[in-house]
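S.K.: mind looking at a prediction? Sequence and model below.
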Amino acid sequence: MLQGTGSNVGKSLLVAGLCRAARRRGLSVAPFKPQNMSNNAAVTADGGEIGRAQALQAMACGLEPHTDMNPVLLKPETDTGAQVIVQGRRFGHSAAGNYGALKAQLMGPVLDSFARLRAAHDLVIVEGAGSPAEINLRARDIANMGFARAADVPVVLIGDIHRGGVIAQIVGTQAVLDAGDATMITGFVINRFRGDVRLFDDGYAAIVARTGWPGFGVVPWFFDAVKLPAEDALDLPRGSFGAGLKVAVPALSRIANFDDLDPLAQEPGVSLSMIAPGQPIPGDTDLVILPGSKSTRGDLAFLRAQGWDIDIAAHVRRGGHVLGICGGYQMLGQVVRDPLGLEGPAGDTPGLRLLDVETTMQGDKRLTRMHARHARTGAAIQGYEIHLGRTTGADCARPFAHLAGPVSGPGLPAETTPDGATSTDGRITGSYLHGMFSDDSFRAAWLAGFGVKPSGESYGAAVDRTLDALADHLETHMDVTGLLAAAR
C-alpha cells in the first residue's frame, strides 16, 4: 500500500507505474483504493462507477475497470457534503460531520472488495488517501492505516520533495503515528525530485537514521505525466491561448469528469485553456465547453457569480460555438429542476437558455458505457453516461448523437435512442456522452468540422506508451524489486 505524507504527492501516478511494472514482470496485478474523493469518475464493466485514477491504474494492469477497485467513492456536492458511492452504486448523501459515523458501515464492503481482488490476482497495489498523519481522522479510518491494519497490508510512505520540507514530512509522520500504525510502514520513497539527486544524499540518509525505515528510492519528476488523464482539474492547461482552435473551459466549482478534455488538449491544432474563477472568458474564444458538474444547479450559481453567463451570451452573439457535456448540457437549457433535492436543496434554477430543453433530476442514475453515432458527421463514438437528470424539449429533435446500445453489446447496431440537443443554427450543442473525445475517429471528424486538421495520433495508444515510459522511469529510479518483495 502506498500512503502519502499529504494529498497530491503523486500516489496515483506511482501506483499506475508500479502496476505496469509488475504486469511486465509477468504478474497478475490489480489496483485498489479503499476510499477516494473525486468527481472525476469512470463507468465500469459491471455497470458502476469508480474514481478515474483507478480506471487508469486498471489500464496499466491490462484490466477492465471494476467497482471492487474503488469500493467507496465520495463525490462532493457542496463544501460540507458529498454523495456516497459504495461498490459502484449510490449509497446516499453524507454531511462531512456525519461521515465518521457512516464509516463504521463501510469497512465491511471495503474488505469484501479487497478480498475478491486478492483472491483473483498475484498482487494488489493499494493507494491510500490524504495522509495517515491526519490522526484526527484515525478513528474508524478506512482509507489509510485503518484499512492497512485490518487487511494486514504493508505500507510504503511517499514524500513529495517538490513541496519542500520532505524530511519533516516523513519524520513528522512517524512522530504522530501510534506505534501499531508505525510498524505497518516498511519504507519510504521520495517523489518529484528536480535537479542533481546527489544533493539529497545527506537528507535521504537522515530520514533513514531518524525513522529506521529503508528508502526505496528518489523518483525524479516524470514530465510526461501531462499525457495521462488528469487526476485533478488544476492539472489542466491554463493561461492565454496559443495557435489553433481556441477552446475555453470554465473551471466550475464542482467540475466532474474533466478528463473528457485531455484528448483535445493534446491535439496540436487545439489551444485549450481552463478559465479560472474570477477571470473572463476571452473575447477571441472559438468554442466554449461547459464540462460535467456534480452539482448542476450549484454550478449554475457559481458560473453566474463569475460573470461567465454574460461572457457566454456575448460569445454566442459574436457567432461563437458552445458545447455542453452532461451537467454542462443541462445548464444550456431553460431550467434545471431538482424536486427531490438529489444534488442539494430541492428547487428549480433557470438555465442559460441557449437550448430549448429542460432537465429534471431523477432518483435513478444512468451508468452505461455506450456505442453511439454522431448525428452531424455520422462518426461512430464510444463513450459513457453517468447522470441523474432527464432532459427533454424541442431542440432534442436535433440530437447530438444516436445511442446504439451498450459497449458490451454486439458492435454498432442500428440507431435507436437520440442523445443531446442542437440549436436551430447548429452552434449550440449538448450531449450526455462523456469520453467522446477519447474516440479517435470521432475526435478527428468533429475537429474537421471546425477546420482543424487532426493529429492522427491514437489517444489510447499514447496513454499506453506513457504508462510504459512511467514504468521504465520507476524501474530506473526505484528499488521496484525490493518494494514488491515487501508485499505479503
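M.R.: Arrived safely, thanks for sending.
S.K.: from now on I want contacts and neighbour counts done on CA atoms only, so please keep to that.
M.R.: Noted.
S.K.: what segments of the stretch 101-250 of the chain are strands?
M.R.: 123-126, 155-160, 185-193, 215-220, 245-250 (DSSP state E, counting those that start in this stretch).
S.K.: what's the neighbour count on the closest residue to A60 other than its chain neighbours?
M.R.: Closest residue to A60 apart from its sequence neighbours, by CA to CA, 6 or more residues apart in numbering: R20 at 4.8 Å. Residues near R20, counting by other CA atoms under 10 Å, number 27.
S.K.: show me the contacts for R20.
M.R.: 60-61, 467-468, 471 (CA atoms under 8 Å, 6 or more residues apart in numbering).
S.K.: 6 Å - rerun?
M.R.: Residues near R20 by CA atoms under 6 Å, 6 or more residues apart in numbering: 60-61, 471.
S.K.: what does D479 give?
M.R.: F216.
S.K.: can you do 10 Å?
M.R.: Residues near D479 by CA atoms under 10 Å, 6 or more residues apart in numbering: 189, 215-218, 485.
S.K.: does F200 touch V218 like I think?
M.R.: Yes: taking contacts as CA atoms under 10 Å, F200 lies within contact range of V218: 9.0 Å.
S.K.: neighbour count winner among these two?
M.R.: V218 (23 against 14).
S.K.: put this next to the previous one:
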Amino acid sequence: MPAVMIQGTGSNVGKSMLVAGLCRAALRRGLKVAPFKPQNMSNNAAVTADGGEIGRAQALQARACELEPVTDMNPVLLKPETETGAQVIVQGRRLTSTRAADYAGLKPRLMGAVLESFGRLSAEHLVIVEGAGSPAEVNLRAGDIANMGFARAAGVPVVLAGDIDRGGVIAQIVGTQAVLDPQDAAQVAGFLINKFRGDPRLFDAGYRMIEARTGWRGFGVVPWFAQAHRLPAEDALDIASGPATGGVRIAVPMLSRIANFDDLDPLAAEPGVELVMVRPGEAIPECRAVILPGTKSTRGDLAFLRAQGWDIDILAHHRRGGAVLGICGGYQMLGRCVRDPEGIEGPAGETPGLGLLDVETVMAPDKRLSRTRAVHAASGAEITGYEIHIGRTEGPDCAHPFAHVAGRPEGACNGRVAGSYLHGMFAGDGFRAAWLAGLGVRATGSYEAGVEAALEALADHLEAHLDVAGLLALAR
C-alpha cells in the first residue's frame, strides 16, 4: 500500500505540521494524497463530510490535500473526559467511554477498524500517516495501534522526527532506536530533525553522528517555521496572540477539558486583538470580553472554574459592563443549571451554572454532529460553522437567540451576555468583523486566505530543507 509514516521522538515534536506540509508538497507534485492518523487523543475535533468526527489536525491535513475530511482519516479518536478516562470515537462515532486502565482490552478490536479505514484510503491515495506520542513508549507497545503496531501491521515505512528545540535531539533519536524491538527498529527508514533555530549547518556534526550511531538515513534538518501561528493550533497554549499589543483585550479561561479551542485562532490573528489565555491559578484580567470556550466536561469544568475563582472574576467583569460569550460547553455554563440525570459526562447529578443566562441544560446521550450555516441575529452576518455537542438548552433567554439556523432560533442572549453551540464562527470574515465591531475593533484581512498561504509557505519550507522526493519515494 503506498504510504509513509511520520513518527516522533515525543509528543509535540511537530508531526502534525510535518504531515500537513508533506501533504501539500505531494499534492503540488500531482500526487493524489490523503492524511491518516490511526489514533489521536484530542478534544479538538472536526465534523466530517460523512457526518462523523475526527481530530482537528487531520481536518487541516485534509485541507492541505484539497480533500473533504472523512472519518477514515482518523479512525480512532480518544476524547479525554477525566484524568483517567476518555470517550472512544471509532470511525466517527462514539463507541464507549473507558478508563485508561481498561483501554488495552479494546485495542485488538480497534486495530481492525484502523486497518479497514487505512485500506480504503490507500486504495485510492498515497497516504501520509502521522503517529501519536512516541514509539519509545515501549511500555505501551503491546497491542499498539498508533505507532509501530500499525506500521508493521500495514507494512508502512517510518521516518522518525526529532525536536531539536527541546534539546537532546541526538539522545532522542539514538535512544529511541536503543529501546525499540529490533523488528520495530527495522521498520524505520530514516530520521529528520525539526524546529532548528539558526543556521542548520551548525548541526552537521550532530546529524552525521546520528546517521553513524543508528545506520538510518537522514532526510534533512527543518528550521523553525515562523508562520506556524497562522495555522490552527493543536495546543491551547499556542493560540494566545502574545504579549500586550495595545489592542482590545479578550480573555479566555483555560478550562481543564477545553475543547475545540481552535475557535479562537481567527481572533488571535487579528492585529487589533490581544487574546489572553488565562492559565489555572491566574486571575482573569480586566478586558473588553470574556469567552468561555467549549469543554468535554461541562459540570467538571464548572467545578474547575470555581476552584480558580474565575466565577467571581466573570461576574465582576459583567458588573463592570464587559461582554461575555459562551461557546458550546461555555454556553451551557452561563445558564442557571446543568443537569446530567443519566451520568453521561460523569456521576449523575446537577451543577449550578453562572446564572448569566436564563436557560438550563439537560444532558442527553445523543450527540449532535453537523455542519451548520446560520445568520447572526444582531448583525445579519452569515456564520459558517459546525455543532458537536450533547445536551439540550432551553429557557426564556432562548427567545432572544444568538443566531438563526434555517429559520429556527439558536443560542441565547441577555444584554451583553450571549451563548451559542456554533463552533468555528470566527473563521468567517463577515461575522468576525461584526462581532469585533461591537467591541470597538476593526477586523482586517481574511483568516481562511491566511491559512491557505501558510500551508503553501509550509510546503515551500519543507521542500527547501528536506529531501521530500526521497521521503515520498519510501511510499510503496
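M.R.: That came through, no problem. Because the structure is predicted, anything quoted here is derived from the model rather than measured.
S.K.: any chance of the contacts of R20 of the first structure in a markdown table, with distance to D112 of the first structure, secondary structure and neighbour count too?
M.R.: Formatted as a markdown table, the contacts of R20 of the first structure follow (distance: CA to CA, whole Å; DSSP: H, G, I helix; E, B strand; the rest coil; neighbours: other CA atoms under 10 Å):
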| residue | distance to D112 of the first structure | secondary structure | neighbour count |
| --- | --- | --- | --- |
| A60 | 23 | helix | 28 |
| C61 | 21 | helix | 25 |
| A471 | 29 | helix | 24 |
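S.K.: before we move on, back to that, and the two most separated of the contacts of D479 of the first structure?
M.R.: V218 and A485 (18.1 Å; CA to CA).
S.K.: shared neighbours of F200 and V218 of the first structure, anything?
M.R.: 161, 193.
S.K.: L160 of the second structure and N74 of the second structure, how far apart?
M.R.: Here L160 of the second structure is placed at a distance of 20 Å from N74 of the second structure (CA to CA, to the nearest Å).
S.K.: ok, now R93 of the second structure?
M.R.: From R93 of the second structure to N74 of the second structure the distance is 11 Å (CA to CA).
S.K.: now swap in G300 of the second structure and tell me
M.R.: G300 of the second structure is 27 Å from N74 of the second structure, by CA to CA.
S.K.: the more surrounded of those two?
M.R.: N74 (30 against 19).
S.K.: and A236 of the second structure, what's its match in the first structure?
M.R.: Structural alignment (TM-score structural alignment) places A236 of the second structure against A233 in the first structure.
S.K.: one step back: what do we get in the second structure for the residue nearest to A60 of the first structure?
M.R.: So R20 of the first structure corresponds to R24, using TM-score structural alignment.
S.K.: so its match versus A364 of the second structure, what's the distance?
M.R.: From R24 of the second structure to A364 of the second structure the distance is 40 Å (CA to CA).
S.K.: equivalent analysis for S241 of the second structure, please.
M.R.: Taking CA to CA, one finds S241 of the second structure at 36 Å from A364 of the second structure.
S.K.: show the end-to-end separation of stretch 323-342 of the second structure, please.
M.R.: 33 Å.
S.K.: actually stretch 289-308 of the first structure, not the one I typed
M.R.: End-to-end distance of stretch 289-308 of the first structure: 12 Å, with CA to CA as the criterion.
S.K.: L354 of the first structure: which element?
M.R.: Remark: L354 of the first structure resides in no helix or strand, with elements defined by DSSP states H and E.
S.K.: I figured it hits Q334, correct?
M.R.: Yes: look at L354 of the first structure against Q334 with CA under 10 Å: they come within range, at 7.5 Å.
S.K.: average gap between the longest strand anywhere in the second structure and the first structure?
M.R.: With DSSP state E setting the assignment, residue counts place strand 360-376 as the longest strand in the second structure. Comparison of strand 360-376 of the second structure with the first structure after fitting gives an average deviation of 0.4 Å (mean CA distance after the TM-score superposition for the first structure).
S.K.: quick one: that strand to chain centroid distance?
M.R.: Mean-position distance between strand 360-376 of the second structure and its chain equals 19 Å (CA atoms, centre = their mean, to the nearest Å).
S.K.: and the next element down the chain from it?
M.R.: strand 382-394.
S.K.: whichever helix or strand comes after that following strand - contacts with which helices or strands?
M.R.: Using DSSP H and E, the helix or strand that follows strand 382-394 of the second structure in sequence is strand 403-405. Other helices and strands packing on strand 403-405 of the second structure, by 3 or more CA pairs under 10 Å, 6 or more residues apart in numbering; DSSP states H and E, are strand 360-376, strand 382-394, strand 408-410.
S.K.: looking at the contacts of R20 of the first structure, which is nearest Y384 of the first structure?
M.R.: So of the contacts of R20 of the first structure, ranked by how close each gets to Y384 of the first structure (CA to CA), first place is A60, at 20.2 Å.
S.K.: which position in the second structure pairs with that closest one?
M.R.: With TM-score structural alignment as the criterion, A60 of the first structure matches A64.
S.K.: need the contact list for that match.
M.R.: 19-28, 33-35, 58, 451-452, 455-456, 459.
S.K.: neighbours of the counterpart of L342 of the first structure in the second structure, just the number please.
M.R.: Aligned by TM-score structural alignment, L342 of the first structure pairs with I344 of the second structure. Neighbours of I344 of the second structure under the rule other CA under 10 Å: 16.
S.K.: same check, this time on C398 of the second structure
M.R.: Around C398 of the second structure there are 19 residues (other CA under 10 Å).
S.K.: what's the counterpart of V288 of the first structure in the second structure?
M.R.: V288 of the first structure maps onto V290 in the second structure, by TM-score structural alignment.
S.K.: okay, helices next: where are they in the first structure?
M.R.: Using DSSP state H, the helices of the first structure run over residues 11-24, 52-61, 99-120, 145-151, 166-176, 179-182, 201-211, 262-265, 296-305, 308-317, 327-331, 440-448, 459-477, 480-485.
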